[in-house]
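J.: sequence unknown, structure follows:
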């Protein structure tokens, strides 16, 4: 079937194929910055947008503010004029392509909060011109691109698929993953018209090893939701198995390590103190919310969310019981050191980290909760955890560790010396099996 290409679509296609289309990336966080760098390194000119002036200043200076993106990747791009940065959204009209990489959090009622997507779309609409391609990368519910963004962009009279082009391609970033960086991960692309789809596929073909076309933007949105629901449900399963097997005096980590020897039909997931990060704790609720519109109920997904959300409570209970059994005291008045506030190992990202909830729950029980994290010096300003805002971490010091009643391993960073930790601490509550994996065996260690 032949495609009727509008003239400005053909012009954009030529610019994309030649690699001289100006790529605008809105949101210079854990998704947008790696994407901007990837396009810059593919010799595509990039204009980075962010309202945080500190990020813009850092980029102008050729410096990175995300640990797994080295400054020596950014500086050459700035020097070669392949990467520019601005906080002026009025310049969005300069870009041939606009990629939206902004947060999609939940409200306090666990409903989608699209204020950042909507605000960005309104900003794009103000300067939208014929021949531009707009692509949403932020994780969201199926239908967002067509039902929320398209009407905003078309309000001034331009028509999607004819005058400008619109697509969805879900981000698949895994911060800190040394094996799969932005340019090594296949990209799913969906659009509601063939010209938009072809343009988006050609664009991403510059920076990824494979592009996968799906039939619509909503299908691409559903792909991303499915990926994260899959992880959330399976993590909930192993968290529940941990509780069951612990009651049976069976080591769940030993069970999983043995089960993963099966070369088919099993994929290992590991228990922990709860879910963290910008995707897995949030995205399933986007689908739950959207499903209600179709009178569908997501019982399985909601149950998984409940199990994962209950894990911090289990951890605190184990800690309290262990303090009582070992020292004849509970949490009230105790001094607890939380080891790791990042949501996963070897990164500095604290978004939705279960460590923050654990600290609040510990202090609600009358204890004090300090933290040490080799990647996080201070807890940033957070909407959800105001009592922890701007709290500084404590330095690694064996004598200081010995002064705590217990150390809670909430994040298993590789930089931690677990042997030294166990030697110094009177009690270690290990939610990640970090001590055993480091070869440290001690009666001081209680797994939770």
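T.: That came through, no problem. Treat the numbers as computed from the prediction; the structure is a model and nothing was measured. Numbers count the residues shown, from 1 in each chain.

J.: contacts and neighbour counts: CA atoms only from here.
T.: Will do.

J.: from memory residue 136 sits against residue 165, does it?
T.: No. In this structure, residue 136 is not within contact of residue 165 by CA atoms under 8 Å, at 11.5 Å.

J.: For the stretch 301-448 of the chain, which segments count as strands?
T.: Along the stretch 301-448 of the chain, counting by DSSP state E, counting those that start in this stretch, strands occupy 335-339, 368-372, 406-409, 428-430, 445-447.

J.: got a list of contacts for the second one?
T.: In other words, strand 368-372. Under the criterion CA atoms under 8 Å, 6 or more residues apart in numbering, residues 333-341, 359, 362-363, 392-396 lie in contact with strand 368-372.

J.: What of the third one?
T.: Contacts with strand 406-409, where a contact means CA under 8 Å, 6+ apart, come from 323, 335-340, 401, 425-432, 434.

J.: And here is the other one:
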């Protein structure tokens, strides 16, 4: 089988390589020619994907990359893995999906399977994407071409997260569409979970990430409450998770980051309003998580005030720009919010992140593009009034940070167990 995977980012590239490894012939398509050129040269632009994996797939001719979407006519299945952000009004932006549909539609052959993997609200596949493809191709879904939804379940930075072994939910527009999609994914994925419709599959993905967002909001709120009581939330969580049933540990932080948890629940809240429903739990969780950077900034102010300093005029180093440990993905990272809030209060702000040596252009924080990571040295670290740990990369030497930095604000419990001076570390 020859398939096309559209969107060669954190979802599409590992999926492409897994299909190629499993014996399929894969055509990776992306509008970014620099990505295409890198892949054809055997280079990786994603930290946790080894160049050797790309070189093996390209060398064996099981994988190639292109920016020519007309080549969709060569394949029997198309998997769409494009971004689904929120717009400036915090509403779903499915333009990447619909534009992809319009682009591929004229080149679809009869009998081709189209699968959407991008996280989105229920109804996107069988309404929005279907209508766009049908209008631009003259083909009918379920008759002339097959249509399905199968949500991605990537977990970058988790070495035990392997595409082939993560159970895959699959929903089809028709029973025959579902069968075709199951046949496709059975090539590369060990466990498949068929559901009755595209909408169930879309809703399941939103539930997964909304579940995480709500529970993270709970521990973020308790972090503030317990801090006021003089209780360490991290110690509380470590004690509670010894219960072998009925409890799942979630951890607080400086806010939410990445493309999933800060965004996906709002796809559901937006769609729910269409049906006259109000998602109060989700919206409250969003308010709590969105407020966390402000709480962290207040803790930075407290730490500086203890040394008779203010944020205005201080030098503050953000330790960790990526949205989660051990990845090079800084999309939606709360570190950006912290940097901008501290800068607005008159601080000189910089960052250190071994995974993000240079800030890439982003939709909401374009003005930081080109900013480079500070050097990890005693002279550099010691020149800052505060080191604010926003992401706890395992490769960072926190013992050295304790030796070099006069004041540390820790949002990730990264300094736990490391000898420090009295009043040197402030938890936030």
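T.: Looks like it came in fine. None of these values were measured; they are calculated from a predicted model.

J.: Give me the TM-score for this pair.
T.: Comparison of the two superposed chains (TM-score structural alignment, normalised by the length of the second structure) gives a TM-score of 0.98, and 426 aligned residues with a CA RMSD of 0.9 Å.

J.: on that earlier part again, now render the strands of the stretch 301-448 of the first structure as JSON lines, adding mean neighbour count and distance to residue 155 of the first structure.
T.: Shown next, in JSON lines, are the strands of the stretch 301-448 of the first structure (neighbours: other CA atoms under 10 Å; distance: least, CA to CA, whole Å):
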{"stretch": "strand 335-339", "mean neighbour count": "24", "distance to residue 155 of the first structure": "51"}
{"stretch": "strand 368-372", "mean neighbour count": "21", "distance to residue 155 of the first structure": "50"}
{"stretch": "strand 406-409", "mean neighbour count": "27", "distance to residue 155 of the first structure": "52"}
{"stretch": "strand 428-430", "mean neighbour count": "26", "distance to residue 155 of the first structure": "54"}
{"stretch": "strand 445-447", "mean neighbour count": "20", "distance to residue 155 of the first structure": "57"}
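
J.: Please identify the helix or strand for the aligned residue in the first structure for residue 34 of the second structure.
T.: Counting by TM-score structural alignment, residue 34 of the second structure corresponds to residue 54 in the first structure. Per DSSP states H and E: residue 54 of the first structure is located in helix 53-60.

J.: what's stretch 274-285 of the first structure aligned against in the second structure?
T.: So stretch 274-285 of the first structure sits over residues 255-266 in the second structure, by TM-score structural alignment.

J.: Also stretch 231-248 of the first structure?
T.: Using TM-score structural alignment, stretch 231-248 of the first structure pairs with 212-229 in the second structure.

J.: ok, and what's touching that stretch?
T.: Contacts of stretch 212-229 of the second structure (CA under 8 Å, 6+ apart): 232-233, 250-253, 261-262, 265, 281-282, 285-286, 288-289, 292.

J.: Show me which residues of that stretch are buried.
T.: 212-224 (16 or more other CA atoms under 10 Å).

J.: Which of the residues you listed fall within helices?
T.: 212-224 (DSSP state H).

J.: In TSV: those residues, plus distance to residue 172 of the second structure.
T.: Shown next, in TSV, are those (distance: CA to CA, whole Å):
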residue	distance to residue 172 of the second structure
212	26
213	27
214	29
215	31
216	32
217	33
218	35
219	37
220	38
221	39
222	41
223	42
224	44
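
J.: need the strands for the stretch 151-300 of the second structure, in chain order.
T.: 168-172, 192-195.

J.: Please identify the most buried of those.
T.: strand 168-172 (a mean of 25; mean count of other CA atoms under 10 Å).
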